[in-house]
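Asks: No letters, just coordinates:
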């Protein structure tokens, strides 16, 4: 594996290899690499950026600090020239998040690997893989699981990546969303959350992404929570073994009732924990091209 740009580039076998190695790291496996990593985040991030940095440090990589606000990006430097500069000074792997969808198509002339930390409303492969790891920890399979992904589907790279991977791995994926946040290009059924809440194995809630709406549609938070959020009443209807997930940050009281964020069925902070091990596995596969 030379880069990780989209979940679509991974075979089912490669997905399971990444998940299995992530479990090994979680159980104490140690790998050490000599080299340098840089995290280029052109959009704000807490979990993904810090998680990658923790993963890099655990693997022995030196992390080259990079902040857009103090870089030559403020002088108009292009993404390609920024990435090429870091390659030229000896960085071995780049993790990039950018608001431009498919930004990585501009970087084909780089000779160092790129990990996509999120591109616009396109893909978020590392989030998808940590979600898969979390689900696999619970069920030991994906075959036959019923997954509900609920929320801002149209603007969600998480929904897009997870739908692609989970469907291929044998899960039954449904969406729930207001009409104005539905993406008809994705081949999935849209359902009413109350029609399926008692049947699903995974309830995956999505953040309402205000920054991507460009004023196109305003909504009442209370109404959204009533129609599409995980309320206490809906939580109590979940199956005993069902789990609740969210990529975070959470808009408490909008996508999910605040006290449910750390309820017994919630795996939201477990996802964050697993994110470090998943990203260690991704970097290990890239730096060894999957041979180790």
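Replies: Great, that's in hand. This structure is a prediction, so every number in the text was calculated from the model and none was measured.
Asks: use CA for all of it now, contacts and neighbours both
Replies: Fine.
Asks: quick check, distance from stretch 76-84 to the centre of its chain.
Replies: 25 Å (C-alpha atoms, centre = their mean, to the nearest Å).
Asks: Use this one as the comparison:
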């Protein structure tokens, strides 16, 4: 896998990651995918390393893939949730991290409902910290696995790089940390991102903040798009009515086969999950084996998280 530039102690977000650092992760992930295809899916790469997964929000894909990523590389992996931690007994987050630090882990993977929590915690940790999602702020490993998935399909789009690639991110980008991370990542890699959705579900000043174009019509926004990324409605983060009803939302903003036809021929569909069928995407599109790469995203998530742990543990980098 070579020794590309990697001097980063933490992975907190995509905003300050260089093109070279991103490419370093994609290259490592592409190599590590081979491990997941073997009959015996284990290598001794991180033997003797300790990884703690600490999740203050529910998660299936991210938490499971980080756990499996560490175990596939022979690390000692400890999983914790807020429900089983002393935070429920009144302990502060900083005190919890101090307790974990006393265990001398090499990497701590954290998901937290408050935006910026990981950036604060990184100042108090000797171990490397991975942001597995913080509020509405960022979800960097999701953006990296999305980039890897897109990169796999560039030849089908008759392209050899991200330069000029048009990715339409559709739906609730206001509450989506995934939308922010992929917009920042693609801007770094030379792609164009469009946010498509009702005005109330688009981040304020998205053009300036994330370098995106904004559309309030699915049909208009999808014209010329090579990739269509659908986002779920994050109802748990909404404290007011952002949409009239789910039925009306699907009528105007749901991805159907007819709307997908507005995009470039061969455009493929992505979704970070979980999918809400009949809300932001039809089953016909979600299950289309020729156009949907949603399950490939899940598989690539494991490889990318293996690559992130590999780099942060000082393997194949300059730290």
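Replies: Done, it's in. Computed from a predicted model, the values in this text were never measured in an experiment.
Asks: Let me see the TM-score of these two.
Replies: The TM-score (TM-score structural alignment, normalised by the length of the first structure) is 0.95; 292 aligned residues with a C-alpha RMSD of 1.6 Å.
Asks: okay, the helix or strand where residue 305 of the second structure lies sits on what stretch of the first structure?
Replies: For residue 305 of the second structure, the element it lies in under DSSP states H and E is helix 294-312. Mapped onto the first structure using TM-score structural alignment, helix 294-312 of the second structure covers residues 268-286.
Asks: The matching stretch vs the second structure, average offset?
Replies: Overlaying the second structure shows stretch 268-286 of the first structure at a mean distance of 0.4 Å from the equivalent residues (mean C-alpha distance after the TM-score superposition for the first structure).
Asks: What residues sit buried inside that stretch?
Replies: Buried positions in stretch 268-286 of the first structure, judged by neighbour count with 16 or more other C-alpha atoms under 10 Å: 268, 271-286.
Asks: Look up how far residue 231 of the second structure lies from the aligned partner of residue 177 of the first structure in the second structure.
Replies: Counting by TM-score structural alignment, residue 177 of the first structure lines up with residue 197 in the second structure. Using C-alpha to C-alpha, to the nearest Å, residue 197 of the second structure is found at 10 Å from residue 231 of the second structure.
Asks: what do you get for residue 212 of the second structure?
Replies: 16 Å.
Asks: Same check on residue 287 of the second structure?
Replies: 16 Å.
Asks: hmm, back to that, the match of residue 177 of the first structure against residue 253, yeah?
Replies: Yes: counting by C-alpha atoms under 8 Å, residue 197 of the second structure touches residue 253, with 6.7 Å between them.
Asks: Now the common contact residues for these two.
Replies: When contacts are counted by C-alpha atoms under 8 Å, 6 or more residues apart in numbering, residue 197 of the second structure and residue 253 are jointly contacted by 170-171, 217-218.
Asks: Type out the PyMOL command that picks the buried ones from the residues you listed.
Replies: To isolate the buried subset of those in PyMOL, counting by 16+ other C-alpha under 10 Å, use the following:
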select buried, resi 170+171+218
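Asks: Of the shared contacts of residue 197 and residue 253 of the second structure, which belong to helices?
Replies: residue 218 (DSSP state H).
Asks: of the shared contacts of residue 197 and residue 253 of the second structure, closest to residue 317 of the second structure?
Replies: Among these, residue 170 lies closest to residue 317 of the second structure (C-alpha to C-alpha), at 35.5 Å.
Asks: residue in the first structure matching the closest one?
Replies: With TM-score structural alignment as the criterion, residue 170 of the second structure matches residue 150.
Asks: for residue 13 of the second structure, same thing?
Replies: Aligned against the first structure - with TM-score structural alignment as the criterion - residue 13 of the second structure pairs with residue 6.
Asks: if I read this right, that match contacts residue 115, doesn't it?
Replies: No: judged on C-alpha under 8 Å, residue 6 of the first structure makes no contact with residue 115 at a distance of 9.0 Å.
Asks: who has more neighbours, those two?
Replies: Neighbours per residue (other C-alpha atoms under 10 Å) separate residue 6 of the first structure from residue 115, with residue 115 holding more: 24 against 20.
Asks: Brilliant, that's me finished.
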